[in-house]
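Enquirer: model this:
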Amino acid sequence: MLCKKPDDKQAAVAVLENLLARAGSNKKAAIERELHIMRAGIKGEREAAYLIDFHLKDSRKTAVLHDLRLQLDDGRVAQIDHLLIHQTYRFYVLETKHFSHGVKITDEGEFLRWNDWKKTYEGMPSPIEQNERHVLVLKKALAMMGLPEPAVESMILVAPQARIDRSKKFNSSMVIKADQFLTAYQKNLDSANVLSMISGLVRTTFSESLVDISRKLLRMHRPILVDYEAKFGMRQDHALPLPALEQGPISIEFGNTPAVTAVAPVSEPASTAVALSVETTVHACKKCRSAKLSIQYGKFGYYFKCSDCDANAPAKVACGKDGHRERLRKDGKRFYRECQDCASSSLYFVNQD
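Expert: As a prediction, the model looks like this:
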């Protein structure tokens, strides 16, 4: 069953195209590279998502979540391209890589990408190591939800037409062409079932919990915010904002179970920021009414501090629903108000200093 579709990244592409159109010669190359990487990533993820959904979107035994970004309180982040949850409580963390001209894996497990322009191999971060970090974050997130530690498989999906030069010494069996994924997935499940029966550790099925687990993970989904104007040093104080782009609802369905809908965040209405929904409240000092505020952290939590009169005031948030506990989350200079029970997250305040 399909629980989460891939996030729509066209807003980010449009932002970069807008920057490229007005960039000087000293910035064009960097923005073009960013656009190239983003488009290649979108293409690879879209192709893999299509193949996964073709076989599993109507499955009663597997939940599918695309583009799941988990962020822990300690700052660790997992950007999971595709997550599969099988009814036997086995998780599959899939990382997609789009290699235009193939990849080489050395005896030491190093990944080398072919540069067709330079006609040579270039080093790149290991997607295996990257995915292992994602697995650690996922396990921690599940533990925070009160769930037992699951069996997790890590797989790297590459385009069907990509060439893979494998080492005979390094085990790269987890690197799979996307069109061969279902065979590898089923083979892994079959092997796991045989081992479970031999060891007498057959798990009770978790089919009734697939929707619940998916819903809880969706509540922890934190789409990334990238301020491309700041990244490329092209801030415009008076630029007209692009219209906000709203992503459609995320629905969770299992068999005949009624759909559970979690509304996805709305993009920030700023010319070059891809963000969550935006808090429209204008904050002002309660003592002098100045807008020169910043959020600080003290003994009793977050509070507003006025730079004009030096007054302090608590920064309190509440979604207004009984039993719900909304909190503030800091990300650099940005603060978000979030309620796990409502599965909501919105930009609350940005420190200017």
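Enquirer: use CA for all of it now, contacts and neighbours both
Expert: Noted.
Enquirer: residue 113 reaches residue 104, doesn't it?
Expert: Yes - contact status for residue 113 versus residue 104: in contact at 6.5 Å, counting by CA atoms under 8 Å.
Enquirer: quick one: the helices in the stretch 151-300 of the chain, in order.
Expert: Ranges of helices within the stretch 151-300 of the chain are 181-199, 210-219, 228-231, based on DSSP state H, counting those that start in this stretch.
Enquirer: what helices or strands is the shortest one leaning on?
Expert: Other elements packing on helix 228-231 under the criterion 3 or more CA pairs under 8 Å, 6 or more residues apart in numbering; DSSP states H and E are helix 10-22.
Enquirer: and the helix it packs on, how far from the chain's centre?
Expert: Here helix 10-22 is found 21 Å from its chain centre; the criterion is CA atoms, centre = their mean, to the nearest Å.
Enquirer: pull out the buried positions in the following helix or strand past it.
Expert: Per DSSP states H and E, the first helix or strand lying C-terminal to helix 10-22 is helix 25-56. Across helix 25-56, burial judged by 16 or more other CA atoms under 10 Å covers 28, 31, 35, 38-49, 51-53, 56.
Enquirer: this one as well, want them side by side:
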Amino acid sequence: MIVKALEPQEYADPLRRAGHEAERQMAFYLKRAFGEDARKFVFHNLRLERKGEVAQLDHLVLHRYGLVVIESKSVAGQVSVNEHGEWTRWWNRQGRGMPSPVLQARRQLDLLLSLLEDHTTDLMDRSLLGLKQRTFAGVRRDVLVAISDGGRITRKTDVPELVKADQVPDRVKAIIDQEVEKPFGTFGLTEAEMTRLVAFLRARHTPAEVAPPAAAPPTPAPRAQAASAAPASVRTSQERQAQARPQPEVACRACGSANLSVQYGKYGYYLKCADCGGNTPAKPVCAACGQPARLSKSGAEFTATCPGGHRWPYWTNPA
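Expert: Just a heads-up that it's a prediction; the model follows:
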């Protein structure tokens, strides 16, 4: 069951836009797997505050035996983990170190558990005729790091938390099955506890404050136009093309540039970067229903259509 949906976002920065695209992809997979499951509760972009600290959870699955925090990472190239547990993101044959997203997800989970423990008496039942307070000590806690389906993983040490996005639902089900198969006596949340936890997390979500838009600078006084300047109503073909082009849903996976054109190759449509020459798969995802869409071409214009019937302009190639 989807308790908190993923809010649509618009980002001018290509990297942040790619990150949100990874979250949309993950939200689609979780909806397909658990959207109609009344015993598994899914939260997207859950932001919680505790004593001045903030936990920003990309995705959270609450199940009968505990919690799974899922961190989405946009990795269109390659991510590697060496024998020392150090992470590197690769693109265009160049590597750059990155903080461990597994440790990041664990810190978010720790803060979430601390917040829940602050409210143990409100959230958990009492047992043994009301004489003993149940706690969160037995709650199972797991983290998963999901990279984009098009990314590649290289590991020189075992990192069981690191998976492709499409593998996450099966991994969550496997976690739950491990608890089901344990002998009688395994800790499990009661129906009443689950209900209280869902209501508590929904109520404690605190959206980040959005800074008000900066005031527009004062309009300068009009100046006489030089005789050699082109009239204001006349625009170059490049300017008209830039204005007509929709915002890209992805950026170049090699350099982050938005200077792209859609091309067709052996594996279907892809985006060609004019800045670095790199290729990026063209995989539009519907903002309305989260389903992957297919591209169709009409001249220089490309349109995306999803199985739900939604249709939108995807890209216009430069002239």
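Enquirer: just to revisit the earlier point, most tightly packed of the helices of the stretch 151-300 of the first structure?
Expert: helix 210-219 (a mean of 19; mean count of other CA atoms under 10 Å).
Enquirer: can you name the residues of the second structure that that helix overlays?
Expert: Using TM-score structural alignment, the residues of the second structure aligned to helix 210-219 of the first structure are 194-203.
Enquirer: mean shift between the matching stretch and the first structure?
Expert: Compared with the first structure after the fit, stretch 194-203 of the second structure shows a mean deviation of 1.7 Å (mean CA distance after the TM-score superposition for the first structure).
Enquirer: corresponding residues in the first structure for the host helix or strand of residue 43 of the second structure?
Expert: For residue 43 of the second structure, the host element (DSSP H and E) is strand 41-50. Aligned using TM-score structural alignment, strand 41-50 of the second structure spans residues 63-72 in the first structure.
Enquirer: run the chain-centre distance for that stretch.
Expert: Between the centre of stretch 63-72 of the first structure and the centre of its chain there are 6 Å (CA atoms, centre = their mean).
Enquirer: do stretch 111-121 of the second structure as well
Expert: Taking CA atoms, centre = their mean, one finds the center of stretch 111-121 of the second structure at 25 Å from the center of the full chain.
Enquirer: show me what counts as buried in it.
Expert: For stretch 111-121 of the second structure, by 16+ other CA under 10 Å, it's 111, 112, 113, 115, 116, 117.
Enquirer: farthest-separated two in the residues you listed?
Expert: 111 and 117 (9.8 Å; CA to CA).
Enquirer: any chance you could map the strands in the stretch 101-250 of the second structure?
Expert: For the stretch 101-250 of the second structure, the strands defined by DSSP state E, counting those that start in this stretch occupy 126-127, 132-133, 140-147, 152-155, 162-164.
Enquirer: quick one: closest of these to residue 263 of the second structure.
Expert: With CA to CA, the closest approach to residue 263 of the second structure among the strands of the stretch 101-250 of the second structure belongs to strand 152-155: 22.3 Å.
Enquirer: how close does residue 224 of the first structure sit to residue 150 of the first structure?
Expert: Per CA to CA, to the nearest Å, residue 224 of the first structure is found 26 Å from residue 150 of the first structure.
Enquirer: check residue 115 of the first structure too.
Expert: From residue 115 of the first structure to residue 150 of the first structure the distance is 39 Å (CA to CA).
Enquirer: got it, and residue 273 of the first structure?
Expert: 36 Å.
Enquirer: who has more neighbours, these two?
Expert: Shown here are residue 273 of the first structure and residue 150; by other CA atoms under 10 Å, residue 273 has more neighbours (21 against 15).
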